[in-house]
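Chemist: Structure for this input, please:
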Amino acid sequence: MPDYDPNNIFAKIIRGELPCHKVYEDDRALVFLDIMPRAPGHALVIPKSPARNILDVAPDDLAHVAQIAQRVAKAGMRAFEADGVTVQQFNENAGGQVVFHLHVHVIPRKDGVPMKPAASYKEKPEVLAEQAKKLAAAMPSV
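Modeler: You can find the predicted model right below:
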């Protein structure tokens, strides 16, 4: 497996070198909206530790990301009046991974509404800002 690249886009977001539409942050994880969402409220949950994917992440960091993803899923259900939620996580090229920093997609879903194709539409920043605010307000406490 290739080494972790500390200059990947998510590492730059963690360091504050690139902007994001932040939903939640603690000392071990960051949650922000995908700029090419497959549905309204499509969030990404990432560890702050340098993990390429599930194959090299420390087990306790993976557990923390999973716990935060569950909180984001509950918030997305409330904030976007969703009927369900899709949680996705990809590993290496053959597994569909595009950005090589571990990330979990949490996507609120409505019955009968298909997800947009991956990386097909870049959402307007003002829409993402409003959705991030809405999702953050719905986040359950620990």
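Chemist: contacts, neighbours, all on C-alpha from now
Modeler: Will do.
Chemist: Who are the packing partners of the helix or strand hosting Val23?
Modeler: Taking DSSP states H and E as the criterion, Val23 maps to strand 22-25. On a contact count with 3 or more CA pairs under 8 Å, 6 or more residues apart in numbering; DSSP states H and E, strand 22-25 meets strand 29-33, helix 125-138.
Chemist: Give me the residue at the spatial middle of the chain.
Modeler: Leu44 (0.4 Å; CA atoms, centre = their mean).
Chemist: what sits against Ala138?
Modeler: Contact analysis of Ala138 by CA atoms under 8 Å, 6 or more residues apart in numbering lists 75-76, 78-79.
Chemist: Top of the residues you listed by number of neighbours, please.
Modeler: The most crowded member of those, judged by other CA atoms under 10 Å, is Gly76 (29 neighbours).
Chemist: For the comparison step, fold the sequence that follows:
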Amino acid sequence: MPGEPQDDCLFCKIVEGHVPATIVRETPTTVAFRDINPQAPTHVLVIPKAHYANAAVLAAADPALAADLLREAQEVADEDKLESYRVVFNTGTGAGQTVFHVHAHILGGRGLQWPPG
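Modeler: Have a look, this model is predicted:
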């Protein structure tokens, strides 16, 4: 069920404190932590504490929580003193999504070319 923790979800386990992560921010609705395989000097994932499979499902089910996620992306960028940054949501396996708990990648700290790939 959307919003409910999933026993087999890595990010739900991070939210619950069962899997360690380098947490950089936490709010009542979100958690932000460093990516274990960074693709830029700043590479932080911002996730909702509630489980939603991807950005489209989250936006349809809980627009306020989707806004919280984007607000936290800005807070992460501000804390890392990023003048420019990229927010990426991968949706589906063809786009590279490997953990099916919506997450925003915050990337910055170096030049980011477009298109990314």
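Chemist: Fetch the TM-score of the aligned pair.
Modeler: Overlay of the two chains. TM-score (TM-score structural alignment, normalised by the length of structure 2): 0.81; 106 aligned residues with a CA RMSD of 1.9 Å.
Chemist: how about the closest residue to the residue nearest to the centre of structure 1 other than its chain neighbours, secondary structure?
Modeler: Excluding the flanking residues, the one nearest Leu44 of structure 1 by CA to CA, 6 or more residues apart in numbering is His105, at 4.8 Å. Under the three-state scheme (DSSP: H, G, I helix; E, B strand; the rest coil), His105 of structure 1 adopts strand.
Chemist: Test my guess that Thr29 of structure 2 contacts Leu70.
Modeler: No - in this structure Thr29 of structure 2 lies outside contact range of Leu70 using CA atoms under 8 Å: 11.8 Å.
Chemist: what's the mean distance for the helix ranked longest in structure 2 versus structure 1?
Modeler: Ranked by residue count under DSSP state H, the longest helix found in structure 2 is helix 63-79. With mean CA distance after the TM-score superposition for structure 1, helix 63-79 of structure 2 departs from structure 1 by a mean of 1.0 Å once superposed.
Chemist: Would you mark the buried spots in that helix?
Modeler: Across helix 63-79 of structure 2, burial judged by 16 or more other CA atoms under 10 Å covers 65-66, 68-70, 72-73, 76-77.
Chemist: Quick one: residues in contact with the lengthiest strand in structure 2.
Modeler: Taking DSSP state E as the criterion, structure 2 has its longest strand at strand 42-48. For strand 42-48 of structure 2, contacts defined as CA under 8 Å, 6+ apart pick out 11, 29-35, 65, 69, 72-73, 76, 80, 101-109.
Chemist: Only the buried members of these: can you turn that into a ChimeraX selection?
Modeler: Burial among those is assessed by 16+ other CA under 10 Å; the matching ChimeraX selection reads:
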select :11,30,31,32,33,34,35,65,69,72,73,76,101,102,103,104,105,106,107,108,109
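Chemist: ok, back up a step: now, among the contacts of Ala138 of structure 1, which is nearest to Glu126 of structure 1?
Modeler: Ala79 (17.0 Å; CA to CA).
Chemist: pretty sure the closest one is touching Lys134, no?
Modeler: Yes - counting by CA under 8 Å, Ala79 of structure 1 does reach Lys134; the two are 6.1 Å apart.
Chemist: Distance check, the closest residue to His101 of structure 2 other than its chain neighbours against Thr42 of structure 2.
Modeler: Counting by CA to CA, 6+ apart, the nearest residue to His101 of structure 2 once its immediate chain neighbours are dropped is Ala53, at 4.5 Å. Distance, Ala53 of structure 2 to Thr42 of structure 2, by CA to CA, to the nearest Å: 24 Å.
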